[in-house]
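K.L.:
Just to be clear, the model below is a prediction. Sequence and coordinates:
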Amino acid sequence: MEYMLAMLRWIQTMRNPLLDHFFIGVTILGEEYFAIAVICLILWCVNKKAGYRIGFAYISSWILNFSLKEIIHLPRPFELDKRIIPLRPETATGYSFPSGHTQSLTSLVTAVMLALKKKWMYLPGILLIFLIAGSRLYLGVHTLLDVTGGALLGISWIFAANIIFDYAESTGRKAVFLIITVPMLVGMVFILTNEYYKIAGTFTGLMLGYFLDSFYIKYQVQGNIRQRFVNYILGIAVLLLIKTLVKKVLGDSLPADFLRYFLIGTWITVLAPMLFNKMWRKGSKYTQRSEQSGHTKTPPF
């Protein structure tokens, strides 16, 4: 461990304002906002099934991360060595191993690459994984062990999550998702952190939407570029409104965080798809306006 702490002290000597801003920007990609934006884009505007696959794999990876942190209880490097000065320490809550930001972005990137199967994504995706890991080292909030563990766990879990998802889809036994859901809900008794409750709320909303879509909503991505753009902007605007208003009304507490992110997950997977279905069904006033505007090109997704 000492050589890994020495590595962080050495990296600390190379800090400057330009690199500080760069790596702070990179580390933001490992947080919830970027992932939610990507998942919404794919689920609403590209491919619904890929969106659910990515959402399930990504969010369940976070559940695994929080669970392992609570089991391993490894302190942060700046807690072990007071000479290490963390940057943006507000993102370094809880225990250190495995790195949540690294596992998060690694999981997202891997899930997207496997779901969409676009070769051009591979090089940028791998680069992003190295950058997020490097950013956590540069900021002094994780060791090499933490980020390596986070990356390997992220990749490994995405393959495992895809096996679970494929089994549920091919056999119709969607109750298999209870393998993740039940332990996650039990974990809420033991892992009393805001971040865990947010993830649990989002995952519950995602699973609710997945089941309702299978039997009732049956959302399909359709329409031209303009229609998909409208879907995305409207969907994100309402999502931000829910996030802001519920927090203002209920404040900060574990139950409030669970409810707020459950509503966000429900909006993403239930209410927004129902709204988009209604907006763009054949003969609706929105469809007629779109056809009259002449924007009929369909995106090459």
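P.N.:
Nice, thanks for sending it over. Everything numeric here is computed off the predicted structure, so don't read it as measured data. Residues are numbered from 1 along each chain as shown.
K.L.:
drop to CA atoms for contacts and neighbour counts, all remaining ones
P.N.:
OK.
K.L.:
hey, where'd the helices end up in this protein?
P.N.:
2-12, 17-28, 32-45, 48-72, 77-80, 100-116, 122-138, 144-171, 178-190, 194-212, 225-250, 254-266, 272-280, 285-293 (DSSP state H).
K.L.:
And for residue 42, the neighbour number?
P.N.:
23 (other C-alpha atoms under 10 Å).
K.L.:
And it, how far from residue 189?
P.N.:
33 Å (C-alpha to C-alpha, to the nearest Å).
K.L.:
Of all the helices of the chain, which one is nearest residue 94?
P.N.:
helix 48-72 (7.7 Å; C-alpha to C-alpha).
K.L.:
Let me know the angle separating that closest one from helix 272-280.
P.N.:
Counting by axes from the mean of the first three to the mean of the last three C-alpha atoms, to 10 degrees, helix 48-72 lies at 160 degrees to helix 272-280.
K.L.:
so who does the residue most central in space within the chain touch?
P.N.:
Residue closest to the average C-alpha location in the chain (C-alpha atoms, centre = their mean): residue 35, at 3.7 Å. Applying C-alpha atoms under 8 Å, 6 or more residues apart in numbering, we find residue 35 in contact with 29, 105, 108.
K.L.:
Would you reformat the helices of the chain as a markdown table and include distance to residue 87?
P.N.:
Listed next are these as a markdown table, based on distance: least, C-alpha to C-alpha, whole Å:
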| stretch | distance to residue 87 |
| --- | --- |
| helix 2-12 | 10 |
| helix 17-28 | 8 |
| helix 32-45 | 19 |
| helix 48-72 | 21 |
| helix 77-80 | 10 |
| helix 100-116 | 14 |
| helix 122-138 | 8 |
| helix 144-171 | 16 |
| helix 178-190 | 29 |
| helix 194-212 | 20 |
| helix 225-250 | 27 |
| helix 254-266 | 26 |
| helix 272-280 | 37 |
| helix 285-293 | 48 |
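K.L.:
also this one, for the comparison:
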Amino acid sequence: MIANILTADFNITIIKFLQQFSNPFLDKLAESITMTGEQYFSIGAILVIYLCINKNLGYRLGFASLFSNSINSIVKNIFKVPRPIGTSGVRSLRLETAGGYSFPSGHTQNASVLWTNLMKNIKKRWIYILGFIMIISVALSRLYLGVHRPVDVFFGFVFGVLCMFIVNGIFDCKEIKTRICGLLILIAVSLIVTIAYGDLDLYKQFGSIVGFFIGYLIEKNFIKFNEKASVTQNMIKILIAVIGYVILELGLKAVLPNLKVFAGIRYFFIILWVTVGTTYIIKKFKLYKLN
């Protein structure tokens, strides 16, 4: 019953309707928009927000994004819905971002986690408008590119919003022990998914969420860096984070065995560098506004 709904003909009808307007300009526009739903875009946004704008919002965004990725993997592996790629009459583009199963849309889920988080925590009209436009645009781009069905992007949005509310609910807890327990549950879910399905990206995500959790505890209790800074100071902070990332990525990749578990270890140290190493340097060298 559920499988029939997920692959029902109306999905393909909607994709074909959108693709009847295809032209080279819209192709490039859709490919550009869909990139804002990719993990690299989210990681960049979270890094800037965490180090330069609002670290508490950065924590909410980081945990929500990582938890959302685990949920997306669970659902995809439960339903195992094939993508519409290869369906008669459907033209599929940017296939390098269309690996694995179709339901739900990871791009739409990523965009929903990011923008609904910003809406909830910033509460500005322009954020509501921009966020709504970006989520809808990413969802439509996945349909236009022929790599997802309408039901995929709809539930990608639903799961993204649910993950946002779960993580924000944890951080809204005033009791520190309750908050820590909530975050440990997120880590446990990520561990279960990693063990159950165990692809390379899941190991990276698990290493990242553990590194983010340890970094959160260390920074909150011992470093307590100030993210408010001048434009020049912010540029230096980002440069420090990126240089450290490149060194750890290349260095650890060269010395550690080429196994999935070591990819998780690599990402653990990369995230720890951002949350502990970079923030320690920020505080040590006073890369923030003093008044």
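P.N.:
Nice, I can see it. Bear in mind the structure is a predicted one, so any value in this text is a computation, not a measurement.
K.L.:
Report the contact partners of the equivalent of residue 220 of structure 2 over in structure 1.
P.N.:
Residue 220 of structure 2 maps onto residue 214 in structure 1, with residues paired by TM-score structural alignment. Listed by C-alpha under 8 Å, 6+ apart, residue 214 of structure 1 has no contact partners.
K.L.:
Could you measure from residue 214 of structure 1 over to residue 40 of structure 1?
P.N.:
For residue 214 of structure 1, the distance to residue 40 of structure 1 - C-alpha to C-alpha - is 18 Å.
K.L.:
same deal with residue 272 of structure 1?
P.N.:
Distance from residue 272 of structure 1 to residue 40 of structure 1, by C-alpha to C-alpha: 10 Å.
K.L.:
And for residue 277 of structure 1?
P.N.:
For residue 277 of structure 1, the distance to residue 40 of structure 1 - C-alpha to C-alpha - is 15 Å.
K.L.:
Show me which of the two is the more surrounded one.
P.N.:
Taking other C-alpha under 10 Å, residue 277 of structure 1 and residue 40 do not tie; residue 40 has more neighbours (22 against 17).
K.L.:
Could you find the counterpart of the more buried one in structure 2?
P.N.:
Per TM-score structural alignment, residue 40 of structure 1 is aligned with residue 47.
K.L.:
so how many other residues sit close to the spatially closest residue to that match that is not a sequence neighbour?
P.N.:
With sequence-adjacent residues excluded and distances taken as C-alpha to C-alpha, 6 or more residues apart in numbering, residue 47 of structure 2 is closest to residue 58, at 7.3 Å. Look at residue 58 of structure 2: counted by other C-alpha under 10 Å, it has 21 neighbours.
K.L.:
Kindly report the same for residue 185 of structure 1.
P.N.:
14.
K.L.:
can you tell me how far the aligned residue in structure 2 for it sits from residue 91 of structure 2?
P.N.:
With TM-score structural alignment as the matching criterion, the partner of residue 185 of structure 1 in structure 2 is residue 191. From residue 191 of structure 2 across to residue 91 of structure 2, the span is 37 Å (C-alpha to C-alpha).
K.L.:
Structure 1: which residue goes with residue 90 of structure 2?
P.N.:
In structure 1, residue 90 of structure 2 lands on residue 84 (TM-score structural alignment).
K.L.:
hang on, its match packs against residue 140?
P.N.:
Yes - between residue 84 of structure 1 and residue 140 there is a contact at 6.4 Å, judged by C-alpha atoms under 8 Å.
K.L.:
joint contacts of these two?
P.N.:
8, 12, 77, 78.
K.L.:
Turn those into CSV, including distance to residue 90 of structure 1 and neighbour count.
P.N.:
Formatted as CSV, these follow (distance: C-alpha to C-alpha, whole Å; neighbours: other C-alpha atoms under 10 Å):
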residue, distance to residue 90 of structure 1, neighbour count
8, 18, 26
12, 18, 19
77, 14, 25
78, 13, 18
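K.L.:
Including distance to residue 144 of structure 1, could these go into JSON lines?
P.N.:
Below are these laid out as JSON lines (distance: C-alpha to C-alpha, whole Å):
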{"residue": "8", "distance to residue 144 of structure 1": "9"}
{"residue": "12", "distance to residue 144 of structure 1": "14"}
{"residue": "77", "distance to residue 144 of structure 1": "10"}
{"residue": "78", "distance to residue 144 of structure 1": "13"}
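K.L.:
can you pull the buried residues of stretch 117-132 of structure 2?
P.N.:
Residues of stretch 117-132 of structure 2 classed as buried by neighbour count (16 or more other C-alpha atoms under 10 Å): 117, 118, 119, 127, 128, 131, 132.
K.L.:
counterpart of it in structure 1, which residues?
P.N.:
Using TM-score structural alignment, stretch 117-132 of structure 2 pairs with 111-126 in structure 1.
K.L.:
How about stretch 265-278 of structure 2?
P.N.:
Under the criterion TM-score structural alignment, stretch 265-278 of structure 2 matches residues 259-272.
K.L.:
same thing with stretch 69-81 of structure 2?
P.N.:
So stretch 69-81 of structure 2 is aligned with residues 62-74, judged by TM-score structural alignment.
K.L.:
Residue 203 of structure 1 touches residue 265, doesn't it?
P.N.:
Yes - contact criterion C-alpha under 8 Å: residue 203 of structure 1 and residue 265 qualify, at 7.0 Å.
K.L.:
Which of the two has more residues huddled nearby?
P.N.:
residue 203 (28 against 24).
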